[in-house]
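Chemist: Quick one: sequence and predicted model below, then my questions.
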Amino acid sequence: MENAFIIDFFHLTAVAITVICFLVISGKRVIELCSATNSNK
């Protein structure tokens, strides 16, 4: 039972890290796009 819980926890952590990385990359792109459009103005 504990083994399954540890595996499940590790899986959830891996998913969370993937989602966070994706959000960080998306955020950086949005900031770059915003600063690019502001510079053009």
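Modeler: Structure received.

Chemist: from here on, contacts and neighbour counts on C-alpha atoms
Modeler: Noted.

Chemist: residues near Arg29, how many?
Modeler: 12 (other C-alpha atoms under 10 Å).

Chemist: which element is it on?
Modeler: Using DSSP states H and E, Arg29 maps to helix 2-40.

Chemist: From the chain's centroid, how far away is that helix?
Modeler: The chain centroid and the centroid of helix 2-40 are separated by 0 Å under C-alpha atoms, centre = their mean, to the nearest Å.

Chemist: Any buried residues in it, and which?
Modeler: Buried residues in helix 2-40, counted by 16 or more other C-alpha atoms under 10 Å: none are found.

Chemist: then this one, side by side with the first:
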Amino acid sequence: MEALVYTFLLVGTLGIIFFAIFFRDPPRVISDEKSKKK
């Protein structure tokens, strides 16, 4: 059980870091889609 929790925390942290870097690069496309939907 403990190993599963630690693995989940590790993957979650890496995912958040990757997400932050990935969405930091092309913010124009995302803001454009949001403004068009609104």
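Modeler: Yep, that arrived. Predicted model only: the values in this text are computed from it and were never measured.

Chemist: picking up where we left off before, quick check: which helices or strands does the helix holding Arg29 of the first structure pack against?
Modeler: Judged by 3 or more C-alpha pairs under 8 Å, 6 or more residues apart in numbering; DSSP states H and E, helix 2-40 of the first structure has no packing partners among the helices and strands.

Chemist: Now do the same for Leu23 of the first structure: its match in the second structure.
Modeler: In the second structure, the residue matched to Leu23 of the first structure (TM-score structural alignment) is Phe22.

Chemist: and the gap between its match and Arg28 of the second structure?
Modeler: 12 Å (C-alpha to C-alpha, to the nearest Å).

Chemist: what's the answer for Lys34 of the second structure, then?
Modeler: Lys34 of the second structure is 10 Å from Arg28 of the second structure, by C-alpha to C-alpha.

Chemist: Same question for Met1 of the second structure.
Modeler: Distance from Met1 of the second structure to Arg28 of the second structure, by C-alpha to C-alpha: 42 Å.

Chemist: now do Val11 of the second structure
Modeler: Taken as C-alpha to C-alpha, the span from Val11 of the second structure to Arg28 of the second structure is 27 Å.
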